[in-house]
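Peer 1: Please work out how this folds:
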Amino acid sequence: MIRLLFTNRTLASSLLLAITFTLQTSIAMAAPSQTEETSATREIPDCTFTLVDHVTLAAERAGVIREIRVAEGDRIGNDELVARLASEEASAHLRLARLAAESDIAIRLAEKTQSVAFTELQQAEELNKRRQIYTEFELRRLRLTLDKTILEAQQAEHDRELRTLEEAVAAATLRSFEIRSTFAGTVVQVFRRPGEAVQQGEPIARIVNTGRLKVEGFAPVQQISDFHPGQKVSVVSTDVSPAVVLHGQLRFVDVSVQSVTQEVRIWAEVDNSAGLARPGLSATLRIHLDTPAAVHVSEMQASPETRSRK
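Peer 2: Below you'll find the model as predicted:
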């Protein structure tokens, strides 16, 4: 009985030792992978979301605002009319230029005149083959008349091209009275009202697009050698609930260092098409070093030329 009890205790101790050894081995094998994952990512705290696409639309010329077609909060498309200056005179000039460009009367008249001159010369030469009716001087005059009609037809074509260009200039002048959006976005400010006079360059409205955002921060100079434009990034913001996680690419690493803080300005561009983040929110930027841009740099550093120089 005592021997059986001793044997059971020995088996239990052996089993406990085997389980402990297995757990320690698993932990030891998992530890390198955790370290490797951490070493492949760098976190930059205290970053800020800012806009990539934002513009303040201005008047291209001086004038009086005839209409404002947007209000704050409106969604507008690319090249959509935002405002228009008074342009009645420019519209009239465009109509005149268009009528002139569409007219082909001078061309048709020149072609008919050329046809008559050619026929007259041809008949004169045929008659002279039978009997000398036209003198050489008269034939030269007929040839000169034909050449003149040919040049007049060419001049009529040239004049029509000039009128077409004048129409294009008039159309461009009329467009300069319009203020149009340069990309799709949201109107966040309207600075003017219909009836107000504006000078060239004065603001009319401000448009932003939050579909893509810039995440800007400062990284310690010791880590800059690991950062390269094109690396994938993840951005986490806990300023809102639930937390926002966005993805994108590192776009910029400054070439200069802040002398006081010994930090370098960097920023990444992230996709915010779902509208989860807003400009002004703070975030943590996580840069994934094991992305193609980092691999490319590592291969360059490990090239035979580099090793030979070492």
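
Peer 1: switch to C-alpha atoms for all contacts and neighbour counts from now on
Peer 2: Will do.

Peer 1: For the stretch 151-300 of the chain, which segments are assigned as strands?
Peer 2: Counting by DSSP state E, counting those that start in this stretch, residue ranges of the strands within the stretch 151-300 of the chain are 178-180, 185-190, 197-198, 203-220, 232-237, 244-253, 263-271, 282-288.

Peer 1: closest to Leu144 out of those?
Peer 2: strand 178-180 (51.7 Å; CA to CA).

Peer 1: List of residues touching that closest one?
Peer 2: Contacts to strand 178-180, defined as CA atoms under 8 Å, 6 or more residues apart in numbering, come from residues Leu57, Ala58, Ala59, Glu60, Asp79, Glu80, Leu81, Val82, Ala83, Arg84, Leu85.

Peer 1: 7 Å instead?
Peer 2: Strand 178-180 has contacts (CA atoms under 7 Å, 6 or more residues apart in numbering) with Ala59, Asp79, Glu80, Leu81, Val82, Ala83, Arg84, Leu85.

Peer 1: Pull the most distant pair out of those.
Peer 2: Greatest spacing in the contacts of strand 178-180, by CA to CA: Asp79 and Leu85 (16.4 Å).

Peer 1: out of these two, which sits in the more crowded spot?
Peer 2: Using other CA atoms under 10 Å, the more surrounded residue of Asp79 and Leu85 is Leu85, with 26 against 12.

Peer 1: and of the strands of the stretch 151-300 of the chain, who's closest to Glu36?
Peer 2: With CA to CA as the measure, strand 282-288 is the member of these nearest Glu36 (12.0 Å).

Peer 1: which residues of the stretch 101-250 of the chain fall in helices?
Peer 2: 105-130, 136-175 (DSSP state H, counting those that start in this stretch).

Peer 1: export those helices to a markdown table and tack on mean neighbour count and distance to Arg307?
Peer 2: Formatted as a markdown table, the helices of the stretch 101-250 of the chain follow (neighbours: other CA atoms under 10 Å; distance: least, CA to CA, whole Å):
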| stretch | mean neighbour count | distance to Arg307 |
| --- | --- | --- |
| helix 105-130 | 15 | 76 |
| helix 136-175 | 17 | 61 |
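
Peer 1: Please produce TSV containing those, extended by distance to Val187.
Peer 2: Formatted as TSV, the helices of the stretch 101-250 of the chain follow (distance: least, CA to CA, whole Å):
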stretch	distance to Val187
helix 105-130	49
helix 136-175	21
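
Peer 1: Sequence B follows; please return its structure for comparison with A:
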Amino acid sequence: MRGRTMGPVLFACTSWCLLAADPVPSELRLPGVVVTLSEQVEVPAREAGVLLSLEVREGETVEAGQLVGQIDDRDARLLAARAEMELSQARQLAANDIKVRFARKSADVSRAELQRALDQVERLPKSVSKTELDRLHLVAERNLLEIEQAEVELQQLQMSVSLKEQDLEVARLKVERRKIVSPITGMVVQWKRRRGEWVEPGTPVVRIIRLNRLRAEGFAPATALPLSAMGREVTLKIELPGQPPLAFSGELTFVSPEVDPVNGQTRFWAEIDNPQLKLRPGQQGQLVIHPQRRLPPESPLDGPDRP
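Peer 2: Below you'll find the predicted structure:
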């Protein structure tokens, strides 16, 4: 009975172990891959207004964070200047504690007057009337309350400084939001709006594509390209008529876990370094997947930082 049950268990374990091992060929060549963009963006307007200037031309490269266009920001800059002056005024008022100091001095004087009257009554009981003593008590208590009132007003002025700082930050943000800034390093390939046109928030203004790193996509038999192949070094080979072959290094970054039930193929792509911009989207070539994994960018064996 025990011998009968061990067979299926060993078979299942063997099958599972083979799947878990997921062997990878020493080198795999995949023809017919297509070069595509790894990153592209249509930069939108963030505020409504007239597009005043286009800072770069189509075909020029830009850095991430670079200004590429400008929406009319004159009203926003005026509001920011006003907010800055209001903040300066609020800081001056918050630093002015004259009312607090005057209230404390007044309280000291009123307490001294009351104490002198009490001392005089102690020496000469009928020298100061009860009405006068009540008045002096009232003045002393009023001056104490005036100290509290002055301190509350000073705290409110100090709180207004924080509010004015936030107002200035909002005003400056509105100025910044009228700048059209590239979020990536790449090339400007299309202006979708022209100088002098009105744009609304969310309106695409310029299209920018990343070229220093592209993607090589294709399909391969799932049996030949396991999930464990991700992270391996690759070489993309491109042949052009009348020119020597070109080779570009990169890394296999994605192997789809899904397999087409009809042809048994799976989708993959690799990130390809293109520092000299010789590789172009739309080209086709052969991808060679090497057995070794690519070292991380921070490794000293990896050479210069990748773009």
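
Peer 1: And Ser87 of the first structure? What does it align with in the second structure?
Peer 2: Ser87 of the first structure maps onto Asp73 in the second structure, with residues paired by TM-score structural alignment.

Peer 1: Its match: neighbour count?
Peer 2: By other CA under 10 Å, neighbour count at Asp73 of the second structure equals 21.

Peer 1: That one is in contact with Arg178, isn't it?
Peer 2: Yes. Using CA atoms under 7 Å, Asp73 of the second structure is in contact with Arg178, at 6.1 Å.

Peer 1: between whichever strand or helix holds Ser26 of the first structure and strand 282-288, what angle do the directions make?
Peer 2: Using DSSP states H and E, Ser26 of the first structure sits within helix 2-39. On the basis of axes from the mean of the first three to the mean of the last three CA atoms, to 10 degrees, helix 2-39 of the first structure is oriented at 100 degrees to strand 282-288.

Peer 1: now the helix or strand encompassing Arg307 of the first structure: how far from the chain's centre is it?
Peer 2: When elements are assigned from DSSP H and E, Arg307 of the first structure belongs to helix 304-309. Centroid separation for helix 304-309 of the first structure versus its chain: 40 Å, with CA atoms, centre = their mean, to the nearest Å.

Peer 1: what does stretch 158-173 of the first structure give?
Peer 2: 30 Å.

Peer 1: again, but for stretch 28-46 of the second structure
Peer 2: That offset, for stretch 28-46 of the second structure, works out to 22 Å (CA atoms, centre = their mean).

Peer 1: Read off where it ends up in the first structure.
Peer 2: Aligned by TM-score structural alignment, stretch 28-46 of the second structure corresponds to residues 42-60 of the first structure.

Peer 1: just checking, Ala150 of the second structure touches Arg101?
Peer 2: No. At 8.7 Å, Ala150 of the second structure does not count as touching Arg101 under the criterion of CA under 7 Å.

Peer 1: Tell me which residue is most central in the second structure.
Peer 2: Pro183 (9.8 Å; CA atoms, centre = their mean).

Peer 1: Report the contact partners of the residue lying closest to that one once chain neighbours are set aside.
Peer 2: Counting by CA to CA, 6 or more residues apart in numbering, Ala64 is the residue found nearest to Pro183 of the second structure once chain neighbours are left out, at 5.0 Å. Each residue near Ala64 of the second structure by CA under 7 Å, 6+ apart is listed here: Ser182, Pro183, Ile184, Thr185.

Peer 1: repeat for Arg46 of the second structure
Peer 2: By CA under 7 Å, 6+ apart, the contact list for Arg46 of the second structure reads Arg177, Arg178, Pro201, Gly202.

Peer 1: could you redo those as JSON lines and give each row neighbour count and distance to Arg2 of the second structure?
Peer 2: Converted to JSON lines, these look like this (neighbours: other CA atoms under 10 Å; distance: CA to CA, whole Å):
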{"residue": "Arg177", "neighbour count": "19", "distance to Arg2 of the second structure": "75"}
{"residue": "Arg178", "neighbour count": "23", "distance to Arg2 of the second structure": "78"}
{"residue": "Pro201", "neighbour count": "13", "distance to Arg2 of the second structure": "74"}
{"residue": "Gly202", "neighbour count": "13", "distance to Arg2 of the second structure": "71"}
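
Peer 1: Looking at those residues, spot the one nearest His290 of the second structure.
Peer 2: Gly202 (43.7 Å).

Peer 1: Please report the distance of that closest one from Lys99 of the second structure.
Peer 2: 51 Å (CA to CA, to the nearest Å).

Peer 1: Also Val234 of the second structure?
Peer 2: Using CA to CA, Val234 of the second structure is found at 76 Å from Lys99 of the second structure.

Peer 1: Repeat that for Ser15 of the second structure.
Peer 2: 87 Å.

Peer 1: for Leu30 of the second structure, same thing?
Peer 2: From Leu30 of the second structure to Lys99 of the second structure the distance is 83 Å (CA to CA).

Peer 1: Over to Lys130 of the second structure?
Peer 2: From Lys130 of the second structure across to Lys99 of the second structure, the span is 31 Å (CA to CA).

Peer 1: in a strand, that's where Leu51 of the first structure is, yeah?
Peer 2: Yes. Counting by DSSP: H, G, I helix; E, B strand; the rest coil, Leu51 of the first structure falls inside a strand.

Peer 1: circling back to that earlier point, didn't the residue nearest to the centre of the second structure look like it was pressed against Gly65?
Peer 2: Yes. If you go by CA under 7 Å, Pro183 of the second structure and Gly65 touch, sitting 5.7 Å apart.

Peer 1: Tabulate the strands of the stretch 151-300 of the first structure (JSON lines), appending mean neighbour count and distance to Ser91 of the first structure.
Peer 2: JSON lines is the format used below for the strands of the stretch 151-300 of the first structure (neighbours: other CA under 10 Å; distance: least, CA to CA, whole Å):
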{"stretch": "strand 178-180", "mean neighbour count": "21", "distance to Ser91 of the first structure": "12"}
{"stretch": "strand 185-190", "mean neighbour count": "20", "distance to Ser91 of the first structure": "26"}
{"stretch": "strand 197-198", "mean neighbour count": "17", "distance to Ser91 of the first structure": "19"}
{"stretch": "strand 203-220", "mean neighbour count": "21", "distance to Ser91 of the first structure": "22"}
{"stretch": "strand 232-237", "mean neighbour count": "21", "distance to Ser91 of the first structure": "51"}
{"stretch": "strand 244-253", "mean neighbour count": "18", "distance to Ser91 of the first structure": "45"}
{"stretch": "strand 263-271", "mean neighbour count": "21", "distance to Ser91 of the first structure": "42"}
{"stretch": "strand 282-288", "mean neighbour count": "23", "distance to Ser91 of the first structure": "50"}
